[in-house]
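Engineer: this one's structure only:
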């Protein structure tokens, strides 16, 4: 009987491998990792595949009306956008190719009139966010990967309830896995007052749901269609460094005003459509768009050029990863990277090494205190090969959760995407690409300030690693391809 079950499981697993090869056409290194699990530890491998290896085909899901509207807008303005980039002149002109790449690969409009405010701690971000929410008059749209119902979360929900009572349209989406301990009942009063709240890919089984591998990791707030927030911070007290296990907590978030907010609004509405299955009647579509995309004169804003780039399993490819790689190859003098999770695929890793060997100064900052031993070992497995090609590696004394990259003091990206395979291939992510020397120099100054609270890793540190650490690094790095 045991022999029959073993052989039956092997046959099932072989079928799964053939599906990956001939139907899904995944990368060879990804397939080999799954082959190892499915053939040598078939029962465990099969369970892991059910959790991490499959999910819905998003392109076949019925989309929100906003999707068609967006496609129509894109078709109408594509040529105009290309011409606008071609005639663009400024200190950052050499980065036209990156602008054009994001336009063509991601349908990311190039916006010129924006104001960007940077936050490096949760206290300042929440203060401004809550103040903006209290001033809302028409619509409030909120999407978070983690929405805790702690002190910060309860304060936010209270504000939303009050705005809903005032007649403001409130829409909230939270990821069902990221917000594992948050239930819809926490928003019951808000819903009763007219707010619309939906978990993204909910499952009664939670961690065993069919969509566990696809997580909406985005953080988006859009207020009245004119103010937007995005970046690394979710909703919870830890973002104010109030979690003793992960303090000090360092993060980066931005507040946007201007043309780029429209792009965040489109992204939110698409995700809201997935979560709610709600459609707008054609008769009401025009009226809704007036609220979602109010006409406003932004001529008073100075030129801060911004593109909003998103990626996820509902798109054609790994748009954000490819944009990051394009950014790395575009750099001439310097690259500064901050990320809590550095688990690159081969293409991204080679881009970093190539840049460093080309005498571009590459500085990478990761946490010294990570929230996951598994991830910590994977990150440290890359240290030696990066140091050997000249990359400077800093471990922040605390937990750095920022997801940023700055090149040449001219271009910066700030958003939700980590530099790991999960963010590249599986998560729903969004980043702002900012073409502005003032903003980029501010980010460089922030990086150098963080260095003062960091340990610079050396080859001597690498040589002093314990033998069991090296063993864990090798094993965990292999499994990083599938988890």
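Structural biologist: Done, it's in. Everything quoted here is computed from the prediction, not taken from an experiment.
Engineer: use CA for all of it now, contacts and neighbours both
Structural biologist: Will do.
Engineer: I'd like the next helix or strand past the helix or strand containing residue 445.
Structural biologist: In the assignment (DSSP states H and E), residue 445 maps to helix 437-451. Scanning forward in sequence from helix 437-451 by DSSP H and E, the next helix or strand is strand 454-456.
Engineer: what's in contact with the next helix or strand after that following strand?
Structural biologist: Following strand 454-456 in sequence order, the next helix or strand is helix 459-463 (DSSP H and E). Outside helix 459-463, the residues that touch it by CA atoms under 8 Å, 6 or more residues apart in numbering are 383, 384, 387.
Engineer: circling back: contacts for the helix holding residue 445, please.
Structural biologist: 91-92, 116, 336, 394, 396, 406-407, 409-412, 434.
Engineer: quick one: buried residues of that helix?
Structural biologist: Residues of helix 437-451 classed as buried: 437, 439, 440, 441, 443, 444, 447, 450, 451 (neighbour count, 16 or more other CA atoms under 10 Å).
Engineer: same thing with stretch 332-339?
Structural biologist: By neighbour count on 16+ other CA under 10 Å, the buried set for stretch 332-339 is 334, 335, 336, 337, 338, 339.
Engineer: Just the ones of these in helices?
Structural biologist: Taking DSSP state H, every one of these sits outside helices.
Engineer: Give me the secondary structure label for residue 325.
Structural biologist: For residue 325, the assignment made with DSSP: H, G, I helix; E, B strand; the rest coil gives helix.
Engineer: Correct me if wrong: it contacts residue 348.
Structural biologist: Yes: counting by CA atoms under 8 Å, residue 325 does reach residue 348; the two are 6.1 Å apart.
Engineer: Against that first model, consider the following:
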């Protein structure tokens, strides 16, 4: 009597059953893991739908990119911030520190000159953390300055994002190593099991230079020509950077040491234990945000501050893709009479982000917020709330910066320093045009909705 099923068919059915069970278990594990990641609702829903509807496609992507926070034992720990400003208490941030010198660089050539002067003044050490380091005239000038520092006997450490920096220019990295620069890649994309496996979506977007453990440079600029002076291939972008001195540099150095250890797979250095300073003079506070923080610090701070705002909320960002909580905070502020102003490029270098922002802009315009569009590319990231603080650094107002990337801003509390940022903001608004909301066509509205559905990745 012939068997009902051919043995080969039975074998294939067994393999199919095993594969189905395995896929189901992995999908369940991924869904459970995703639920513990404390994602924004839209991001969580998108992952759930993808994992259920297309597990064979979404599961490998989730395994590579789905982790949002480091494990609890790897989270940064800071000294108590209970005596800091009310807005920043409970966010596990370094406390406010004196900053004895502050210089804001809004003009590109001046910013480049001051950065190179800072590097050329280094005697003992330089620590650099950057997202993009392009091999162009600006990048080469910085490379030469780092090489000169090594020749003077300074220790030079360079931490580059494993995806953003030196894309296609690894020979420059080899040249830097040959010159004596210590170089590490932060979270390079790997397809094999590794301590950073599953974190390929968590990019290091921080911009930081520390010289002789006494002076720091930070802001929104990367190391490429368009962020400073422009060149024959790229027009100069509007951006901000600044130089600080004072005790705040020690917090920046501690943050760099943690990121350096993460990139090298080394034990984390002990956290600083000093408390907030009550010395006279201007104070500033670092605002690190990202997978190494317990909370989404910048997102929590901004929403809290906007809800408390009485007079003004001024925002400048190249990419505006707010989640529902941030959008509702801005709408509420505008409707109760707070002066909400939003400065954006008329067209950024990311078309998808421009499409994703439209629905939010229309809602804000209807709530009587003032929206200004610059004809040139704006890359500066600035938030000013009342006279409470000005926040400047690497953090964009989009899901990637607020929920995924390693980011670094600085909070300024001094009235004079806040005034320097507001003066720049006012000057930029004079060169901008007013946003005019137009009802979208049906296809446009559908397209905006689809793009916003993946807005947490923009």
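Structural biologist: On my side now, so go ahead. Computed from a predicted model, the values in this text were never measured in an experiment.
Engineer: After superposition, what is the TM-score?
Structural biologist: The TM-score (TM-score structural alignment, normalised by the length of the second structure) is 0.85; 436 aligned residues with a CA RMSD of 3.2 Å.
Engineer: if you count what's nearby, which of residue 325 and residue 348 of the first structure comes out ahead?
Structural biologist: Ranked by neighbour count (other CA atoms under 10 Å), residue 325 of the first structure and residue 348 place residue 348 first, with 20 against 17.
Engineer: can you pull the contacts of that one?
Structural biologist: 321, 325.
Engineer: now the counterpart of it in the second structure, what's its secondary structure?
Structural biologist: Aligned counterpart of residue 348 of the first structure in the second structure: residue 326 (TM-score structural alignment). Here residue 326 of the second structure is helix, with the state taken from three-state DSSP.
Engineer: How many residues are close by the nearest residue to residue 327 of the second structure once chain neighbours are set aside?
Structural biologist: In this structure, residue 327 of the second structure finds its nearest non-sequential neighbour in residue 360, 7.1 Å apart by CA to CA, 6 or more residues apart in numbering. Using other CA under 10 Å, residue 360 of the second structure has 18 neighbouring residues.
Engineer: Against residue 398 of the second structure, how distant is residue 360 of the second structure?
Structural biologist: Counting by CA to CA, to the nearest Å, the gap between residue 360 of the second structure and residue 398 of the second structure amounts to 12 Å.
Engineer: list the residues that contact both of these two?
Structural biologist: Both residue 360 of the second structure and residue 398 are in contact with 321, 322, where contact means CA under 8 Å, 6+ apart.
Engineer: list the contacts for residue 396 of the second structure?
Structural biologist: 317, 318, 319, 320, 381, 402.
Engineer: Residue 176 of the second structure maps to what in the first structure?
Structural biologist: Looks like residue 176 of the second structure aligns to residue 190 there (TM-score structural alignment).
Engineer: isn't that match right next to residue 164, touching?
Structural biologist: Yes: if you go by CA under 8 Å, residue 190 of the first structure and residue 164 touch, sitting 7.2 Å apart.
Engineer: All the strands of the stretch 351-483 of the first structure, in order from the start?
Structural biologist: Applying DSSP state E, counting those that start in this stretch to the stretch 351-483 of the first structure gives strands spanning 361-367, 392-396, 399-400, 404-407, 411-415, 419-420, 429-435, 454-456.
Engineer: how far apart are the fifth one and its match in the second structure?
Structural biologist: Relative to the second structure, and after both are superposed, strand 411-415 of the first structure has an average distance of 0.9 Å to its aligned residues, where the measure is mean CA distance after the TM-score superposition for the first structure.
Engineer: Would you mind pulling the contact partners of that strand?
Structural biologist: With CA under 8 Å, 6+ apart as the test, strand 411-415 of the first structure has contacts from 92, 230-232, 252-254, 403-406, 429-437, 439-440, 443.
Engineer: cool, and stretch 232-247 of the first structure?
Structural biologist: So stretch 232-247 of the first structure is contacted by 121-123, 144-153, 219, 248-253, 369-371, 398-399, 401-403, 415-416 (CA under 8 Å, 6+ apart).
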